[in-house]
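In: Structure of the sequence below:
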Amino acid sequence: MRAAEATAGAEVLISGSGTAITGVPGPDALSDPPGTAPGPDPVSTLRGSGLRYKDRATKLALCAARDALDDAGLLGPDGELDVDGDDFGVVVSSNWGNVDTVCETAATIRSSTYRATSPMLLPNTAGNVTASWVAITHGLRGANVTLCNGATSGLDAVHWARTLIAARRLRRALVIGVEPVNEPVLHLVGDAGPLFDGAVALVAEAADAVEARGGTPRARIGRYVRAGDLHQALAAARENESRPPDAWWPPEFPLAPAAPVPPPATGVPARDLRARHGHCSGALGVLQCVAATAELTRTAGHSMLAAAGRGPGGDGPGEDDAAAALVLHGVSVAPAGAAS
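Out: Down below sits the predicted model:
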């Protein structure tokens, strides 16, 4: 709760977003029903050397990052970063990440000792490899963080990007939620139903940074709360809100279906992304924010409420260690406490 209050007055905007999901052409389509034509695998659009040794999560993240930077107007005609990268950071959320590379390397060491490992592949077993490759590719030299934090990880990532900007450690941050589907993930998760295979990204910027470069704000990141109980997190996140959100984005149950959570206010429609994309795990919170930003922009809406995790007291199968909630505002909505 203290972290949410510490950044309550900071104005941080979302200025761009991107997706790397088969059959989803962009953020506006995240809430659409599944299409009949799945479309190409996003990683097929990547070009350049070194791709052979990158895991699927990193490749997906690179696709979503490229599109988010381009959508924000931060890439020049040559595809290179058009702003200073020294205060531009990366925050990635992924619970499965590079587990395929880690499992492959561990199997090689077990069967043939470490001498059989590839010097090209071994560095990619680092937990921060996806965030690192995104930063290297685009020259983002600010703080570089990976969160592997269970159900709340995606919303936590958006929060920490905002915190870094509010603390003036960064001017901009690229936030990515990514989860791959591969044999090790399927083995670890078991029979959990459809799993999300893709990446989404958003660009968070200080409001004055967006204004200085003539960028287009899409949404404002509002109050974030992490709590031990979902209903407590929802109520605290909306503490300063004068009206219900236009829609809310509910959490998913831990690897099993269950009854929907009641809305935070009467008549607030739910946007259940798991029903469209499968179990999203660490990508969920970023996916919610990208989809909510697209809807706020499209409808000139007032606010959206995203929630992830249910806390250890949540009903339904399984337990999450916490719950998190985050409010996004339309850019025409004044920040809390602003002069009228």
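
In: going forward, measure contacts between C-alpha atoms and count neighbours the same way
Out: OK.

In: residue contacts, the residue nearest the centre of the chain?
Out: By Cα atoms, centre = their mean, the chain has its centre lying nearest to residue 286, at 2.4 Å. Taking Cα atoms under 8 Å, 6 or more residues apart in numbering, we find residue 286 in contact with 154-155, 157-158, 175-177, 200-202.

In: Swap in 10 Å and give it another go.
Out: 92-93, 153-158, 175-178, 199-202, 280, 292, 306 (Cα atoms under 10 Å, 6 or more residues apart in numbering).

In: quick one, helices of the stretch 201-340 of the chain?
Out: Ranges of helices within the stretch 201-340 of the chain are 207-213, 230-237, 273-277, 284-299, based on DSSP state H, counting those that start in this stretch.

In: if we can go back for a sec, take the contacts of residue 286 and keep only those in strands.
Out: Among the contacts of residue 286, the ones falling in strands (DSSP state E) are 92-93, 175-178, 199-202, 306.

In: Pull the number of nearby residues for the closest residue in space to residue 149 that isn't next to it in sequence.
Out: Excluding the flanking residues, the one nearest residue 149 by Cα to Cα, 6 or more residues apart in numbering is residue 95, at 6.8 Å. Residue 95 has 24 neighbours, counted by other Cα atoms under 10 Å.

In: Here is the second sequence; please produce its structure so I can put it next to the first one:
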Amino acid sequence: MNPTGILVTGVGLALPGASRPADLLRSAPTAGEPAVDPAAVLGRRGLRYKDRASQLALCAARDGLRAAGLLADELTVPGGSVGVVVSSNLGNLDTVCGVADEIRELGVNGISPMGLPNASSNVIASSVAIRYGLRGPNLMVCNGATSGLDAVYWGAAMVAAGRAERILVVGVETRNRWVSGLSGAPEEQLLDGAVALVLERAEAAEARGAVGTAVLGRYARGAGEERCLDRLLDGSGEAPVAWFVPEGGPSTGRLAADVPRSDLSEVFGRSSGALGVLQCAAATGWFAANGADGRRPVLVTSGTDRDDAVAGFLLTPVGAAG
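Out: Below is the predicted model:
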């Protein structure tokens, strides 16, 4: 299934140095910006026993739902019409390692019954759903370099298949000594933040008077960057006007040299499972900052020939002819 035509109707950010999608186009690194304080964003109530990844996801989710017009004091649509897909490869690694340390040092009787549930890989997705009353499908994706775009794809596929009228997709990673140790990257080079997208059927958005910020176009996933780009850029549509590239840059020079390239990891830090969601949010920021630019799409890709797979999406501005 290639679920084209799904709208992005809301974007939420919990990132240092960025409060709106257009801010994702900045070129200066955010390493010196203050970290997001979830308690200042959401208030302390309900956060006490949540791990940082879940707290950041809750911040981005709230703002994404609000931006889409789905959340005021409470949901403005039935909770069963909204599902959740979260992508994070290492988001709760600190909890997992902390629990392992407690078992080693104190035995199983020393484990906190309040903290242990945070060691579950799906805790972020379930926390978001419970907090905001989202009773649709719930999925956690931990899938390596392509994880963020995989999450966007599965969210769009569920909408296209009628499993939900809209899906909240969240990408989140955290910065700590455990992630640094496992990845081999210094802590200051790691992302500490979350990004949320609301994906929605066009008719569902129209029925409630919502206007999208971008449209999901062609998607491809496979082994090798050239093969992925062959499937995305087969000559049947307009050439991309910009390219949000994988961490470390692409392995290929497939696109013309004058197509602007942006490696968001150079600005926000190595983003792992959050990258694809961040890239799609940045594409909506590009449209907001540069106008529709006719029919021309923005290309986003995650993963390179060094990884087990490469994934990519084309996004177009709302109102561009198909």
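
In: hang on, the earlier thing: any idea what the residue nearest to the centre of the first structure aligns with in the second structure?
Out: By TM-score structural alignment, residue 286 of the first structure lines up with residue 277 in the second structure.

In: In a markdown table, list the helices of the stretch 201-340 of the first structure along with distance to residue 187 of the first structure.
Out: A markdown table is the format used below for those (distance: least, Cα to Cα, whole Å):
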| stretch | distance to residue 187 of the first structure |
| --- | --- |
| helix 207-213 | 44 |
| helix 230-237 | 29 |
| helix 273-277 | 19 |
| helix 284-299 | 21 |
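
In: between these, which gets nearest to residue 99 of the first structure?
Out: Ranking those by proximity to residue 99 of the first structure (Cα to Cα) places helix 284-299 first, at 18.3 Å.

In: Buried residues, that closest one. List them.
Out: 284-297 (16 or more other Cα atoms under 10 Å).

In: Please apply the same query to stretch 243-262 of the first structure.
Out: 244-255, 261.

In: Same question for stretch 66-80 of the first structure.
Out: 66-75.

In: One more: stretch 213-229 of the second structure?
Out: Neighbour-count burial for stretch 213-229 of the second structure [16+ other Cα under 10 Å]: 213-226, 228-229.

In: Same question for stretch 92-109 of the second structure.
Out: In stretch 92-109 of the second structure, counting by 16+ other Cα under 10 Å, buried: 92-96, 98-100.

In: Tell me the residues of the first structure aligned with it.
Out: Using TM-score structural alignment, stretch 92-109 of the second structure pairs with 98-115 in the first structure.

In: What's the match for residue 12 of the second structure in the first structure?
Out: So, by TM-score structural alignment, residue 12 of the second structure is matched to residue 18.

In: Helix or strand for its match, just tell me which one.
Out: strand 12-21 (DSSP states H and E).

In: By how much does that strand deviate from the second structure on average?
Out: Compared with the second structure after the fit, strand 12-21 of the first structure shows a mean deviation of 0.6 Å (mean Cα distance after the TM-score superposition for the first structure).

In: so how far does whatever helix or strand comes next after that strand sit from its counterpart in the second structure?
Out: Going down the chain from strand 12-21 of the first structure, the next helix or strand is helix 56-71, by DSSP H and E. Average distance, helix 56-71 of the first structure versus aligned residues of the second structure after superposition (mean Cα distance after the TM-score superposition for the first structure): 0.7 Å.

In: Where in the second structure does helix 56-71 of the first structure fall?
Out: Against the second structure, helix 56-71 of the first structure falls on residues 52-67 (TM-score structural alignment).

In: As a markdown table, the buried residues of stretch 243-262 of the first structure with distance to residue 190 of the first structure would be great.
Out: Formatted as a markdown table, these follow (distance: Cα to Cα, whole Å):
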| residue | distance to residue 190 of the first structure |
| --- | --- |
| 244 | 38 |
| 245 | 36 |
| 246 | 36 |
| 247 | 32 |
| 248 | 29 |
| 249 | 25 |
| 250 | 23 |
| 251 | 20 |
| 252 | 17 |
| 253 | 15 |
| 254 | 12 |
| 255 | 9 |
| 261 | 24 |
